[in-house]
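Enquirer: the following block contains a protein sequence and its predicted model.
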Amino acid sequence: MWQGLDEFLHVVEHGSFTHAAKAMEVSTSHISRQVQQLENRLGSVLFQRTTRKISLTDAGREYAVKLKAIKQELIDANNQLQGEQRRPKGLIRITGAGEFVATNVAPKIVEFVKRYPDVEVDMDFNNRNVDLVEEGFDLAIRFGRMQDSNLIARPLCPRIMTLVASPDYLQQNPAPTTPHQLTKHNCLVAMGKRWRFNFNGEIKEVKITGNWRSNHPRALLSATLGGLGIAHLACDIVEQYVQQGQLVTLLDEFQVTDNASWLVYPRKDLMPYRVRLLIEYLLTSFRAC
C-alpha cells in the first residue's frame, strides 16, 4: 500500500526524478519505477512527462495535497512518540556568505547545536544566489532587499549601509556633498554598479564606477582602508574603523534604511522539526540583540 508514496512526494517536492533520486540517495531508475508502479496500482497518471520536464496532472496534484497532509500527521506522531520534540536530530544544510554570517549567525548556530547535540549542521559559504530547493538546502542567510519569490523571507535584523573612505583618499579627492558627485570618484564595487540613496524621501539610484570589485566585504574594507576609493558597506563592518579615525563616513543624510539580513527558506509543506526549531531559535536570538 505504501510502496512508491515517498518517491512520489520527493519528485513533487524536488521537481524531477533526478533531483528526487539525489535527495533519497537512490538511482533515477528506481524513482521512475516506483512512481510508475504506483500509477499502475492507482489506475491514474500522476505526472505529465516530456523529454525536458515533468508536471503534475490534476489527479496528481490532488493526490499530492492529501498525501502531504497524511505524511505530516505521521511525522508529528513519530516525533511525539520518539521524543524528537525534546531532542531533535538530523542534518540541517545552510547557505550564506559574508562577515555577518560568519561572525553573527554562526555563533548562534553553534549554541543551537550545543543545546541539541543530535543535530548536524552543514554551512556552505557561497556568494552566488543558490537555488535552495534544487541544491537541497534548508535555509539561507541573505542580505539586502528581498525580491518576490517562492521563498519565505523573514528579517533577522536591519543593517544600515554607509559610504566610507580613508582620510588619505579624501586628502587627494574632495569629499562628495551629493550622491551624484560620486561619478567623479573611484568607487569600490561589491555586487552591482548602482548605489541607492534617499533624496528627500524618494529612492534613486546612482551609477558608479571604479577599479576595484569584490564580492567579499573584508576585501572591500581592506581596499578602502588602503586609500583606494569610496566603499558602500554595512555600518556594523566599518564602525570600529570610523571610531578609530581610519575611515570617514560620507553622505549620511542620503542613506536608505531598508536593508536587512534575512532568513530565507523554501515554502515546504513538510518541514523537519529540527529546521523549524532552528528558524524560531535564530529569529528569537536576533530579536533579543
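Expert: Now that the structure is in, tell me what you want to look at.

Enquirer: can we go C-alpha only for contacts and neighbour counts from here?
Expert: Will do.

Enquirer: could you pull out the helices in the stretch 1-150 of the chain for me?
Expert: 5-14, 17-24, 28-42, 58-82, 99-100, 106-115, 132-135 (DSSP state H, counting those that start in this stretch).

Enquirer: putting a second one here so we can go through both:
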Amino acid sequence: MSSWEGVNELVAVVETGSFTRAARRLGVSTAQVSRQVSALESRLATKLLYRTTRRVSVTEAGQVYYQQCRQILDALEEAERSMTDRQGVPRGRLRLTAPVTYGETTIAPLVNDFVSQFPELEVEMRLTNQKLDLVADGYDLAIRLGKLEDSSMIARRLASRSLYVCASPAYLSAHGTPHALSELDHHNCLLGNLDYWRFQDNGKPRNIRVKGSLRCDSGRVLMDAALKGIGIVQLPDYYVQPALDSGDLIPLLAHYREDDDGIWAVYPHNRHLSPKVRLLLDFFSASLGRS
C-alpha cells in the first residue's frame, strides 16, 4: 500500500489550495500532510507543488498526476458507494453546491433535515453564485436557478420561481406608480448584476434597460433598499414574498410579469447517480413542492 501514501494528501492540497485546509479536511496535522506530499515527490522524483510562504500552486506534472489520482479515487468511492447502497442506508460523501441566498434560506435547511435522517452521510456543501465545473471539482450535483444554458448536464426541475417588480408604499406615494414599461424610465430602479429587467409583453419575452442610484450583487441589499423607499426592485419570490404578503412591498406591472422559470438540480451526464443522490433529489422535490 506504500504506493498510495501521499495521494490523498496531494489531492486534498490541490483541491483546497492549502496544506492547512487539506489537513483539516483529512483530520490530520499540517506537518503530516507536508511530510506525505514530500515523500510522494521523492518517490516519483518529480516536483508536484510549488510552495511559498503565502500560497501553494500545482506544477504541470502535479496537475497531470492529480487528475489521474482524482479519477482513481472517484472510482474507489464509486465502488464503495455500490457496496453501501446495497445495504439500503445512505452513507459516505455527498458534495453539492447552490447559490448563496437560496442556498442559505432554502437548500441548506433541507440538507440539514436530510442529514438528520441519515447521520452516516458526510455532506460537503458550497454556497456560491459562481457556476462551478461539477466534473472538474468533483460535485455530485448543483442547484441552479432560472434558465439553463449548459446542455452537457442532466437537469431535474425541482420547483418554480417568480420574478416580481415591487416597491414600498412610501416610494410609490412620493414618486407615483408605474403602469407601463415605458414609465420605468422615470423611476429609480435598483440594479443587480444586469442592466435590464425581464418582462413578458404580448406573450413574448422582453428585456427593458433600467437605471437607478444603487447597484449591488446582493438581493438582500436591494430588498432592504426597496423596503426603505429608495427605489423599485425586481427580485425572485424567495426574497420578496414575505414583504409582499405583509404589504411592506407592493407588486407592480403584474400584467407584464414573465412566466415562472425553474429551480433545477443538475448533475453530469456521465456520472452514475447513486441512490443517496437520487434520494436527496426526491427529498428536495417533495419538500419544495409542498412549499
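Expert: That came through fine. Just so you know, these numbers come straight off a predicted model, no measurement behind them.

Enquirer: coming back round to it: could you dump the helices of the stretch 1-150 of structure 1 into a markdown table and include distance to Val264 of structure 1 and mean neighbour count?
Expert: Putting those into a markdown table (distance: least, Cα to Cα, whole Å; neighbours: other Cα atoms under 10 Å) gives the following:
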| stretch | distance to Val264 of structure 1 | mean neighbour count |
| --- | --- | --- |
| helix 5-14 | 17 | 20 |
| helix 17-24 | 20 | 18 |
| helix 28-42 | 29 | 16 |
| helix 58-82 | 22 | 14 |
| helix 99-100 | 15 | 16 |
| helix 106-115 | 15 | 14 |
| helix 132-135 | 9 | 16 |
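
Enquirer: between those, which one is nearest to Leu220 of structure 1?
Expert: Taking Cα to Cα as the criterion, Leu220 of structure 1 comes closest to helix 99-100 out of the helices of the stretch 1-150 of structure 1, the separation being 11.6 Å.

Enquirer: residues in structure 2 aligned with the closest one?
Expert: Aligned by TM-score structural alignment, helix 99-100 of structure 1 falls on residues 101-102 of structure 2.

Enquirer: and the most centrally placed residue in structure 1, how far is that from Arg93 of structure 1?
Expert: Taking Cα atoms, centre = their mean as the criterion, Ala140 is the residue nearest the geometric centre of structure 1, at 2.7 Å. Distance, Ala140 of structure 1 to Arg93 of structure 1, by Cα to Cα, to the nearest Å: 9 Å.

Enquirer: cool, and Leu251 of structure 1?
Expert: From Leu251 of structure 1 to Arg93 of structure 1 the distance is 39 Å (Cα to Cα).

Enquirer: and Asn79 of structure 1, by the same measure?
Expert: Between Asn79 of structure 1 and Arg93 of structure 1 the distance, using Cα to Cα, works out to 20 Å.

Enquirer: Tyr273 of structure 1 too?
Expert: Distance, Tyr273 of structure 1 to Arg93 of structure 1, by Cα to Cα: 14 Å.

Enquirer: tell me the secondary structure for the aligned residue in structure 1 for Ala226 of structure 2?
Expert: Under the alignment (TM-score structural alignment), Ala226 of structure 2 maps onto Thr224 of structure 1. Classification of Thr224 of structure 1 using DSSP: H, G, I helix; E, B strand; the rest coil returns helix.

Enquirer: pull the contacting residues for Thr224 of structure 1.
Expert: With contact taken as Cα atoms under 8 Å, 6 or more residues apart in numbering, Thr224 of structure 1 is in contact with 164-166, 188, 230-231, 247.

Enquirer: so how far is Leu250 of structure 1 from it?
Expert: With the distance defined as Cα to Cα, Thr224 of structure 1 ends up 13 Å from Leu250 of structure 1.

Enquirer: need the helices of the stretch 1-150 of structure 1 in TSV with distance to Phe199 of structure 1, can you?
Expert: As requested, the helices of the stretch 1-150 of structure 1 are arranged in TSV below (distance: least, Cα to Cα, whole Å):
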stretch	distance to Phe199 of structure 1
helix 5-14	44
helix 17-24	47
helix 28-42	55
helix 58-82	48
helix 99-100	28
helix 106-115	36
helix 132-135	36
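
Enquirer: of all those, which one is nearest Thr50 of structure 1?
Expert: Nearest to Thr50 of structure 1, of all the helices of the stretch 1-150 of structure 1, is helix 17-24, at 12.2 Å by Cα to Cα.
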